[in-house]
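Novice: Return a 3D structure for these sequence lines:
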Amino acid sequence: MSGASLTEFRSKAKLHLRKCRENKIKRLINKPSSSSFKSRQSFSKSLEKVKSSLPNCDRKQKVVNQHLAEKFGLVPKSKHQRITLQLADKLKTDVHNFYQRDDISYQLPDENKSVDLSRSSFADLRPVFVVSKSALAHRNCLCVYHENVRLLLKDVDKYVDGTHCSSLSTFTDSLVCSTNNEECMFGCCSICKDFFSENIQENVSNSNSKITWS
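Specialist: From the prediction side, this is the model:
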């Protein structure tokens, strides 16, 4: 091969090699990457960070993963619809009548076991004119503590002159300036702090009497 032919051959070879390199670079640039991570190591590190942030409970992990998968469009969103059970009209009427009974002053657990009704639904059906016990004044309370005080006063009244112990409200009024005053009710008032000794102890008819409760 002459010198001119050899030079031409080498020029064509270099040109062909340059085109091959350019085409290879174009393919690498235009080809979509199968992963957003540069290496498997970076992917593994990111995966470990996500796992360490998940709850320890398997059930909670499943809920979080399901939510993330739906958020990023990996799985279709669930179309769960909450079903609300409607109460029968007869049941509503029975509960309404139950609230108006004179012999009912508080809830009785297991009184009507056959009735399937939640506590919240039972409270929602309460008529507006029926007041709950928690909204009543302390003097109208029917709890065991206040009832015990009434029973104690019933016997004490026999040995105390006057009407100071005739009822819980009268007894309370005899001990404080005002039942609406917090300082009086907590014994912090300087005016009524001695009312018990003045109105109750000094009016005991027989100091030798002993009162017992069974």
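Novice: going forward, measure contacts between C-alpha atoms and count neighbours the same way
Specialist: Noted.
Novice: hey, which helix is longest across this protein?
Specialist: Assignment by DSSP state H gives helix 3-30 as the longest helix of the chain.
Novice: next up, for comparison:
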Amino acid sequence: MSDDGLLHRKLAPGKLVIASHNKGKLREIAELLAPYGIETVSAGALGVPEPEETGTSFVANAELKARFSADLTGLPALADDSGLCVEALGGEPGIFSARWAELDDGSRDFAEGMRRVHARMQEAGDEAGHDAHFICALSLAWPDGHVETFEGRVDGLITWPPRGDRGFGYDPIFQPLGHAISFGEMEPEAKHAMSHRADAFAKLVAALF
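Specialist: Just a heads-up that it's a prediction; the model follows:
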């Protein structure tokens, strides 16, 4: 029985599919899993395509992606759905964070995504504030259909111009509360100690390992 009063299925040692084609997410998740002796393999390396994300929440999309990879590979699969939620934009881009970075050719350029966030915030005006948060939902699915999901959050402010070339996605314009630098300027170890993904991961580890 875990601290949340729920009975969780434990993750046995062995191979785990990371159900993502995002290199930044793959790197961060592999680094977070490294101390636990889990052998990770990306969905892309196994030829698993990206499913259409039809969910209306981070949790729904994470579970959809995890189930999809577990079904196709016959292995446990861990999926992440995460995004930037800006208060002045009514929580956008939210679950559409990656789509805000899409170009006309279908590729993704987060420098463009950051410009779009900044432009929309300018339209909203300074009185709307700069508060924002990242959300991460981590879902672990087994081939038999069982799923465990954990959600993490980190609060901060949107800054402009972008700062730093570490991390990925919107990290260069997100400054976590209590810090004077952006996620894009932060050493990976420091970000892992506080990020939305680390928060969700800590809950997953406490429940499943």
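Novice: what's the TM-score for these two chains?
Specialist: Scored against TM-score structural alignment, normalised by the length of the second structure, the superposed chains reach a TM-score of 0.23; 82 aligned residues with a C-alpha RMSD of 5.3 Å.
Novice: follow-up on the earlier one: counting contacts, what elements does the longest helix of the first structure pack onto?
Specialist: With contacts taken as 3 or more C-alpha pairs under 8 Å, 6 or more residues apart in numbering; DSSP states H and E, helix 3-30 of the first structure sits against no other helix or strand.
Novice: Just name whatever secondary elements the one helix or strand Lys65 of the second structure maps to is in contact with.
Specialist: Using DSSP states H and E, Lys65 of the second structure maps to helix 58-73. Judged by 3+ C-alpha pairs under 8 Å, 6+ apart, helix 58-73 of the second structure is in contact with strand 77-86, strand 131-141, strand 147-158.
Novice: most tightly surrounded among those?
Specialist: Most buried of those by mean neighbour count (mean count of other C-alpha atoms under 10 Å) is strand 77-86; its value is a mean of 26.
Novice: Only the buried residues of whatever helix or strand comes next after that one, if you could.
Specialist: Following strand 77-86 of the second structure in sequence order, the next helix or strand is helix 110-124 (DSSP H and E). Across helix 110-124 of the second structure, burial judged by 16 or more other C-alpha atoms under 10 Å covers Phe110, Gly113, Met114, Arg115, Val117, His118, Met121.
Novice: can you list those residues in JSON lines and add distance to Ala141 of the second structure?
Specialist: Formatted as JSON lines, those follow (distance: C-alpha to C-alpha, whole Å):
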{"residue": "Phe110", "distance to Ala141 of the second structure": "29"}
{"residue": "Gly113", "distance to Ala141 of the second structure": "30"}
{"residue": "Met114", "distance to Ala141 of the second structure": "32"}
{"residue": "Arg115", "distance to Ala141 of the second structure": "35"}
{"residue": "Val117", "distance to Ala141 of the second structure": "33"}
{"residue": "His118", "distance to Ala141 of the second structure": "36"}
{"residue": "Met121", "distance to Ala141 of the second structure": "37"}
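Novice: Buried residues, the helix holding Lys65 of the second structure. List them.
Specialist: Buried, per 16+ other C-alpha under 10 Å, within helix 58-73 of the second structure: 58-71.
Novice: got a markdown table for the residues you listed, with distance to Glu148 of the second structure too?
Specialist: Below are those laid out as a markdown table (distance: C-alpha to C-alpha, whole Å):
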| residue | distance to Glu148 of the second structure |
| --- | --- |
| Phe58 | 14 |
| Val59 | 10 |
| Ala60 | 12 |
| Asn61 | 13 |
| Ala62 | 10 |
| Glu63 | 8 |
| Leu64 | 12 |
| Lys65 | 13 |
| Ala66 | 10 |
| Arg67 | 11 |
| Phe68 | 14 |
| Ser69 | 14 |
| Ala70 | 13 |
| Asp71 | 15 |
